[in-house]
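Student: Have a look at this prediction, sequence included:
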Amino acid sequence: METPVVAIVGRPNVGKSTLFNRLVGKRLALVDDRPGVTRDRREGDASLLGLDFRVVDTAGYEEDDPQTLPGRMRQQTEAAVAGADVALFMVDARAGILPLDEEISRWLRAGDTPVVLVANKAEGRAGEQGLLEALALGFGDAVALSAEHGEGVADLFQALRPHLERPEGDEADETRAEDGPLKIAIVGRPNAGKSTLVNRIIGEDRMITGPEAGITRDSIAIEWSWEGRPVRLIDTAGMRKRANITDKLEKLSVSDAMRAVDFAEVVVLLLDATRGLEAQDLKIADHVLQEGRALIVALNKWDVAENASALFNGVRAALDEGLAQARGLPLLTVSAATGKGIDTLMKVGFEVRDAWSKRVPTGQLNRWFEGALERNPPPAPGGKRIKPRYVTQNNTRPPSFVMFGTRVDQLPESYRRYLVNGIRKELGFGTVPVRFVMRAPKNPFDP
């Protein structure tokens, strides 16, 4: 079967080579802040969450005479896009949409190659306006991405998947994301029992285990199935406090574990019940939530835990206090030694992924929104009314929402939390990370 091809296209210096390097897993493309560093088409074999394809890094698209160097670079880009199964059109969310972006979008719309719009450098508030401006290019919602930090790769996978997966016979119908393998990473401090748990789950001694902390160096993916449903288990190296990491190889392992979080849908933070919850566990949990992954906390070695009820309640209270943005996270008890609690862990894993992947119809979302405003009208700071107009879900995995209205950017953080909590409780998102931004019109005379 012929390998599908993805061409990355965009104006100079939007981050195309950085994304190329991340997809191929090697620093094959030269990356520099100066525009126009890439002059030739570079190709590499890429893999994204099990999706294999050939990726082409193109020169920045310039409008120049074909006989000039920029003109020849443009011809190379056009040839790469014509031969691709899908084009990744990359813009810079921080810089916003420039005239050359609009020119490239017109050229792409005139062609036959499907286009996935990617807004790079979208991390943080600085990229939010650019994401909204990108809607005007006519390719729908942009995939919010940080090629440098690896954020948004799950969304990129979902956008590419329909264009790259080859249908086979009766399976030609598009597969829903929730029907694919549950990508679940197991993370935690060294010696919490991660590899022992993986061995117990799959029923074989696949991972080397022992009393010494830090045996696992690499993140290892294992294909498996639970009750007939496909699962991709990712065991990772233990994450210790940065001050305790002196061995260079272990530094690489911790970095690898962080990358495993990027490629997971659901992350299980495994705690040692004989040691309870420590500050490092909360840091790992916060990192997982910041990356937008669904999180489950599991207390391992439950079969040998003392004062079990008090321990469970203490960990529950510490999690709710230390992770206020995700109160009520699933807290489960397991035993890698006996297998107790593993079926519950897998069941909850599939449930939280369903919530993480959920999209609410705009009509239902705004009916809830109107009710939330009636029950608790927004405040009027300085006597000026804030008028929320509507809200839309602009993404899933994690679920992301944008609220539009007059002066909504002046709403206090407490009111934003009120709306996010309502989304969680009343629209079925549970404890998965929910991103919620507020957008006021630029026109100061807008009533």
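Tutor: Structure received.
Student: C-alpha only now, for contacts and for neighbours.
Tutor: Will do.
Student: for the chain, longest strand please?
Tutor: strand 387-395 (DSSP state E).
Student: after that one comes which helix or strand?
Tutor: Once the chain leaves strand 387-395, the next helix or strand it forms, by DSSP states H and E, is strand 400-406.
Student: got a list of contacts for the helix or strand just after that next one?
Tutor: The helix or strand immediately downstream of strand 400-406 is helix 413-426, counting by DSSP H and E. Outside helix 413-426, the residues that touch it by CA atoms under 8 Å, 6 or more residues apart in numbering are 372, 378, 429, 430, 431, 434, 436.
Student: for comparison:
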Amino acid sequence: MSKLPKVAIVGRPNVGKSTLFNRLVGKKLALVDDRPGVTRDRREGDATLVGMEFRIIDTAGYEDQDAASLPGRMRAQTEEAVAQADVALFMIDSRVGLVPLDEEIARWLRGSNTPVVLVANKAEGKAGEAGILESLSLGFGDPVQLSAEHGEGMGDLFDALLPHIEHDDIEEEEEEEEDPENPDAPLKLAIVGRPNAGKSTLINKMLGQERLITGPEAGITRDSIAIEWLWNDPDRGERAVRLIDTAGMRKRANVQDKLEKLSVADALHAIDFAEVIVLLLDATRGLEAQDLRIADSALQEGRALVVALNKWDVAENASSLFNGVKAALEEGLSQVRGVPLMTVSAATGKGIDMLMKVAFETREAWSKRVGTGELNRWFEKAIEANPPPAPGGKRIKLRYLTQAKTRPPGFVLFGTRVDQLPMSYQRYLINGIRRDLGFGAVPVRLTLRAPKNPFDR
């Protein structure tokens, strides 16, 4: 868990909050578009500004609407972010000048206990001069003039933040490189699925707070949001988890909107950084072709996969539904048999502990390494029980097997004429490795290598 000071960026929609966030974290983590209201959930990242380190929070555009509406729920997230922050950056658009909503946000910020630094964005050139003068009326003193897009004014922002960010109180932590095979390292767990499967609701239930915006509207989540969490394992106590909520992924032909395309691309990108993928299904709708496409995408990327049936508390004909989904997964994901299928209720929390237990066990299998001796004892028995074929009457000689990598497990098979080894025999070996050596239903890669000596055939 980060002990860095927290800085929240607030302001009305489309003033450039996400652009500044991306600049400070040094990556394009937040989606940016010309349309207002792209950011919905608050997103956090580690920021560096002229050597100063802090945790930056990008928030949704502040709007004055009913608390039960989507903009109202977004506003509640922004208010929570400011309450947790050491300082708030109140951003206005200097080219547009002040609008009534800016003044309302200023009134709200003056009533909070969080220090405020006024930021006038888009201040390059002379077009923002009038807006900068107008902003003095907000009561936060001279604004920091900057251009988030072009990186101008960052030195002034540093000077404004410095009094509010006391690094002396922060426990110095040496930057340790995470050992990928350390079982105590945070589990990187991405929740993926179609829109409205209940991904954000499930994460909120795990966290025990309304951290992510939820509601009946499909497609609320746009950015992939990573959240640090400590799961209380009944057997082992607290275990670190990095939860990643993603945008719902519809069938590609149905995704026409540019912003939705960006959201889906962001979700696919999140899969690349996860260790275990939880594919969340809506039990009231069962398994659809798009679910299999998402699952296949995760497996193709070499990620460990767990499938969870959500809304199990309201599912009808539960037993036949479970068996039907299980059979469809076996048929549709034939490259990896036996993917764990769990049942959960994001509404009640039932099944979450079992889901997490299986997720950690799956990561353990995904990270497993088998010694060369044990591996080749198994290998000798496997080829004795089922010798490789002899295409054209010429025997394929399989010499030995070694594990080259983990996460996902990768094996190299050495022998002669291995280029003629049928896929069916390769599958026989892969399935045996999974079944007999404790790899379960994780993706296993097999690479074939022939000797370099051209006469050794």
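Tutor: Perfect, I can see it now. Since the model is a prediction, treat every value here as computed from it, not as a measurement.
Student: Give me the TM-score for these two chains.
Tutor: Overlay of the two chains. TM-score (TM-score structural alignment, normalised by the length of the first structure): 0.62; 291 aligned residues with a CA RMSD of 2.5 Å.
Student: can you state the direction angle for the longest strand of the first structure and strand 400-406?
Tutor: Relative orientation of strand 387-395 of the first structure with respect to strand 400-406: 160 degrees, computed using axes from the mean of the first three to the mean of the last three CA atoms, to 10 degrees.
Student: Can you get me a residue count around the equivalent of residue 300 of the second structure over in the first structure?
Tutor: Alignment note (TM-score structural alignment): residue 300 of the second structure maps to residue 290 of the first structure. Summarising burial for residue 290 of the first structure: neighbours were counted as other CA atoms under 10 Å, giving 12.
Student: what separates residue 290 of the first structure from residue 242 of the first structure, distance-wise?
Tutor: Distance, residue 290 of the first structure to residue 242 of the first structure, using CA to CA, to the nearest Å: 18 Å.
Student: Repeat that for residue 252 of the first structure.
Tutor: Separation of residue 252 of the first structure from residue 242 of the first structure (CA to CA) stands at 12 Å.
Student: Same check on residue 106 of the first structure?
Tutor: 48 Å.
Student: so who does the corresponding residue of the first structure for residue 331 of the second structure touch?
Tutor: For residue 331 of the second structure, the aligned position in the first structure is occupied by residue 321, per TM-score structural alignment. Residues counted as contacts of residue 321 of the first structure (CA under 8 Å, 6+ apart) are residue 327.
Student: Kindly confirm my reading that residue 321 of the first structure is in a helix.
Tutor: Yes. Counting by DSSP: H, G, I helix; E, B strand; the rest coil, residue 321 of the first structure is located in a helix.
Student: Tell me if residue 102 of the first structure really is in a helix.
Tutor: Yes. Counting by three-state DSSP, residue 102 of the first structure is part of a helix.
Student: Give me the neighbour count for it.
Tutor: For residue 102 of the first structure, using other CA under 10 Å, the count is 15.
Student: aligned partner of it in the second structure?
Tutor: In the second structure, residue 102 of the first structure lands on no residue (TM-score structural alignment).
Student: picking up where we left off before, give me the buried subset of the contacts of helix 413-426 of the first structure.
Tutor: 372, 378, 429, 430, 431, 434, 436 (16 or more other CA atoms under 10 Å).
Student: Let's see which of those end up in strands.
Tutor: residue 436.
Student: Mind checking which of the buried ones among the contacts of helix 413-426 of the first structure land in helices?
Tutor: Under the assignment DSSP state H, those contribute residue 372 to helices.
Student: Of the buried ones among the contacts of helix 413-426 of the first structure, just say which sits nearest to residue 74 of the first structure.
Tutor: residue 436 (38.4 Å; CA to CA).
Student: Who's the closest spatial neighbour of the closest one, skipping the chain neighbours?
Tutor: residue 401 (4.8 Å; CA to CA, 6 or more residues apart in numbering).
Student: Let me see the contact set for the one you found.
Tutor: 391, 392, 393, 394, 395, 434, 435, 436, 437.
Student: Kindly recompute the last result at 10 Å.
Tutor: 365, 391-395, 420, 423, 434-438 (CA atoms under 10 Å, 6 or more residues apart in numbering).
Student: which of the residues you listed count as buried?
Tutor: Neighbour-count burial (16+ other CA under 10 Å) applied to these gives 365, 391, 392, 393, 394, 395, 420, 423, 434, 435, 436, 438.
Student: Looking at the residues you listed, spot the one nearest residue 116 of the first structure.
Tutor: For these, the nearest to residue 116 of the first structure is residue 395 (14.1 Å; CA to CA).
Student: aligned partner of that closest one in the second structure?
Tutor: Using TM-score structural alignment, residue 395 of the first structure pairs with residue 405 in the second structure.
Student: Look up how far residue 270 of the second structure lies from its match.
Tutor: For residue 405 of the second structure relative to residue 270 of the second structure (CA to CA), the value is 22 Å.
Student: counterpart of residue 88 of the first structure in the second structure?
Tutor: So, by TM-score structural alignment, residue 88 of the first structure is left unmatched.
Student: And residue 441 of the first structure, by the same measure?
Tutor: Match for residue 441 of the first structure (TM-score structural alignment): residue 451.
Student: surely that match meets residue 400?
Tutor: No. Counting by CA atoms under 10 Å, residue 451 of the second structure stays clear of residue 400, with 11.7 Å between them.
Student: Much appreciated, bye for now.
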